[in-house]
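# here is a sequence with its predicted model. Questions after.
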Amino acid sequence: MLDYKIKIGLVPERRFLPGPKRTGIFNPDYAVANKKMVVEFIEKNYTGDNTEFINIDFLNDEGMLYHIDQCEEVAKYFKEKDIDAIFIINCNFGNEEAAGKIGQMIGKPVLLWGPRDTIFCEDGTRYTDTQCGLFSISKQLKRYGIPFSYIENCNIEDKAFDIGLRQFMSVVCMVKNFYNLRIVQVGTRVKPFKSVMINEMELMEKFGIDIVPVNMAEAVDKLNKIYNENIEQLRLDAEEIKKRIDTSSSDELLEKMMAFVYFYQQIDKENQASIISTECWTSMQLAFGAMPCLAMSILADLGYLGKRLYSISAYRNVLYRLYRSTGQYDV
């Protein structure tokens, strides 16, 4: 089954300067004001049934990261919360050392952004100098070899911010679900379909994608048991289908088609499958006397994903679209 729920750790940060509190540029009060404004805006406008934001208010009175010594505590907290990504929010010039370290320790997708400077001295001095800090942080992330997404230095109400954050949320959903997929493979590739050949070892080594085979003999055995032991329920299901679909199929054929629904649900549960890739011809007709095409449609309505003709590559593309839309794309 698909999981569209994501958790994003918010990492507001500021510059650390030892000694007396600054009164001009890098005055922490302005960074704290930025932090409060940004975090409140994000939590109010982007929290939803499938999206949760985890802040670091536990860390100190400011709820901000400003020293590399704090990274271990923040990383531990985020791992306990099982976050799927972090959003580094530059509230003034920031701290590139701490930002790079937290990105490295978390090992999840990273988004970088900071709000535009809004308060200036008469001589043009900026109190926060956010954009310059973004240059430094992005360079440090590159040095650590950390892939990251970036939203241009803009106001939080700007369209660029909205587009950037929503795109990142989609990426987080894709990354979370793509790695370590379990794909149940029923049967083998159909002989003429060279276009759907895959490298199973490469999928495992590069992405942790596990192909779980169910051979056709085992599949037919399960189908026959379901058909013989649940015939009364299958007849009821077939009658219900007749009310919804104009069909000229025989009752026996419809009942066998409905048996596929229970079969795929069973192997999905037994194998903790993310998705099911199945042969649909010619073995199914020869061995069981029906095809699973109708069952695939019914299962899709129930939230399962199944792909006929053993097209695992095509299935990955469907998953990309589903996760990119965080479940709102109607496949």
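The structure has been received and is ready for your questions. Residues are numbered from 1 along each chain as shown.

# could you use CA atoms for every contact and neighbour count after this?
Noted.

# all helices of this protein, in order?
28-46, 71-80, 96-106, 130-143, 159-178, 200-207, 216-229, 231-244, 251-270, 283-288, 293-301, 312-324 (DSSP state H).

# for the second one, list every residue counted as buried.
Under the neighbour-count criterion of 16 or more other C-alpha atoms under 10 Å, helix 71-80 has C71, V74, A75, Y77, F78 buried.

# dump the residues you listed to CSV, plus distance to Y227.
Below are those laid out as CSV (distance: C-alpha to C-alpha, whole Å):
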residue, distance to Y227
C71, 58
V74, 54
A75, 52
Y77, 51
F78, 48
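
# shouldn't A85 be in contact with I8?
Yes - counting by C-alpha atoms under 8 Å, A85 touches I8, with 4.9 Å between them.

# more crowded one of these two?
A85 (27 against 24; other C-alpha atoms under 10 Å).

# ok, that one to D29 distance?
Remark: distance between A85 and D29 (C-alpha to C-alpha, to the nearest Å) = 27 Å.

# do the same with M257
Counting by C-alpha to C-alpha - M257 and D29 are separated by 67 Å.

# and if you look at A314?
In terms of C-alpha to C-alpha, A314 sits 52 Å off from D29.

# comparing these two, which residue is more hemmed in?
D29 (15 against 12).

# against F87, how distant is that one?
21 Å.

# ok, N153 next?
From N153 to F87 the distance is 14 Å (C-alpha to C-alpha).

# same question, E97
16 Å.

# more neighbours: these two, which one.
Remark: of E97 and F87, F87 carries more neighbours, 24 against 16, as counted by other C-alpha under 10 Å.

# and stretch 30-45, how far from the chain's centre?
25 Å (C-alpha atoms, centre = their mean, to the nearest Å).

# comparison target, given below:
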Amino acid sequence: MSACNVLSQYGIPYTLTSQHTQRLDSAGFRRDLRDFAATCRVVGGLRNARIGAIGARPAAFKTVRFSEKILGASGISVEPIDLSEILGRIERLQDDDADVAAKIAEMQAYVSTEGIPASALTKMAKLGLVIDRWMKEVDVTVSAVQCWTAMEEYFGVVPCTVMSMMSNENTPSACEVDVMGTISMLALTLASETPSALSTFGGAGVVEIPQLQQLLKFICRKGFEHHVAGKFLHVAGAVHEATTRYLGWDVLWHGE
């Protein structure tokens, strides 16, 4: 209690163990330590996070609008690039480029490409390669992509495979330039150290949520953004602790 008092005097945030006193070799302390490590990963990963915004949000998706200034107050920055610049860089790549061939092999190892035309695979490989290079160039590790309709109409492929591969490597990529969705995915990925999904169609799985109607009303009343990031793991406590106690965000932990 004295230590907590002094930390409070100096305005230093801190996390409590689940029990006031614990043996260092107890299962409870090990669990608390794992949760705190997850909290630290979320705080460290979100502070000064750099997000790549590739293209503009589709006109109808007003639900993904956000404020860069508000994010900046938490140290999060957004690095934008126009979709035309991405497509221009793709045009300069040769089909027989060794890096393009390597990216095709990477895609074929990741997902079945049976029945997919070679030209489409080459386009997707070039897209993935250009995005990879741009993200390294501007030092961003997560992204939000204008995945439709311009990509399909003017380039001829969908970027879903490329974005899925990035997310599977714990570098989340969200649809419709949903930067806030990317942040949600990143928080869950950091907490769990595993890939996190962004549900745009509501088909990730079936779950039982206590007091679901109450939660849905809260979401609707507060006007929350369109997409939902999810995990089939218990990391809500670590994410809530990181975002509220250390980042100072107003976050609801439903069912706490």
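Received, thanks. Remember, it's a predicted structure, so these values are computed and weren't measured experimentally.

# can I get the helices of structure 1 in JSON lines with distance to L112 of structure 1?
Listed next are these as JSON lines, based on distance: least, C-alpha to C-alpha, whole Å:
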{"stretch": "helix 28-46", "distance to L112 of structure 1": "13"}
{"stretch": "helix 71-80", "distance to L112 of structure 1": "17"}
{"stretch": "helix 96-106", "distance to L112 of structure 1": "10"}
{"stretch": "helix 130-143", "distance to L112 of structure 1": "8"}
{"stretch": "helix 159-178", "distance to L112 of structure 1": "10"}
{"stretch": "helix 200-207", "distance to L112 of structure 1": "25"}
{"stretch": "helix 216-229", "distance to L112 of structure 1": "49"}
{"stretch": "helix 231-244", "distance to L112 of structure 1": "50"}
{"stretch": "helix 251-270", "distance to L112 of structure 1": "38"}
{"stretch": "helix 283-288", "distance to L112 of structure 1": "51"}
{"stretch": "helix 293-301", "distance to L112 of structure 1": "36"}
{"stretch": "helix 312-324", "distance to L112 of structure 1": "19"}
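
# right, so of the ones you listed, which gets closest to V331 of structure 1?
Proximity to V331 of structure 1 (C-alpha to C-alpha) singles out helix 312-324 among these, at 7.5 Å.

# taking helix 159-178 as reference, get the angle to the closest one.
In terms of direction (axes from the mean of the first three to the mean of the last three C-alpha atoms, to 10 degrees), helix 312-324 of structure 1 departs from helix 159-178 by 140 degrees.

# now do the buried residues in helix 312-324 of structure 1.
Neighbour count says helix 312-324 of structure 1 has I312, Y315, V318, L319, Y320, R321, L322, Y323, R324 buried, by 16+ other C-alpha under 10 Å.

# likewise stretch 168-180 of structure 2?
N168, N170, T171, P172, S173, A174, C175, E176, V177, D178, V179, M180.

# what about those residues, which are in strands?
Of the buried residues of stretch 168-180 of structure 2, the ones assigned to strands by DSSP state E are S173, A174.

# quick one, what contacts the aligned partner of L299 of structure 1 in structure 2?
Aligning on TM-score structural alignment places L299 of structure 1 opposite M166 in structure 2. Neighbour list for M166 of structure 2: P172, S173 [criterion: C-alpha atoms under 8 Å, 6 or more residues apart in numbering].

# centroid residue for structure 2?
Centroid-nearest residue in structure 2, with C-alpha atoms, centre = their mean: M185, separated by 2.8 Å.

# leaving out sequence neighbours, find the closest residue to the corresponding residue of structure 1 for it.
Residue correspondence to structure 1 (TM-score structural alignment): M185 of structure 2 is matched to V318. With C-alpha to C-alpha, 6 or more residues apart in numbering as the criterion, V318 of structure 1 has its nearest non-adjacent residue at 7.6 Å, and that residue is V331.

# try R308 of structure 1
T278 (5.1 Å).

# what does the one you found correspond to in structure 2?
Per TM-score structural alignment, T278 of structure 1 is aligned with V145.

# wait, that match sits on G55?
Yes - with contacts counted by C-alpha under 8 Å, V145 of structure 2 reaches G55, the gap being 6.3 Å.

# give the residues shared as contacts by the two.
With C-alpha under 8 Å, 6+ apart as the test, V145 of structure 2 and G55 both reach V177.

# which of these two has more residues huddled nearby?
When V145 of structure 2 and G55 are compared on other C-alpha under 10 Å, the one with more neighbours turns out to be V145, at 26 against 22.

# and that one, how far from L93 of structure 2?
20 Å.

# map F207 of structure 1 across to structure 2 for me.
Using TM-score structural alignment, F207 of structure 1 sits opposite S74 in structure 2.
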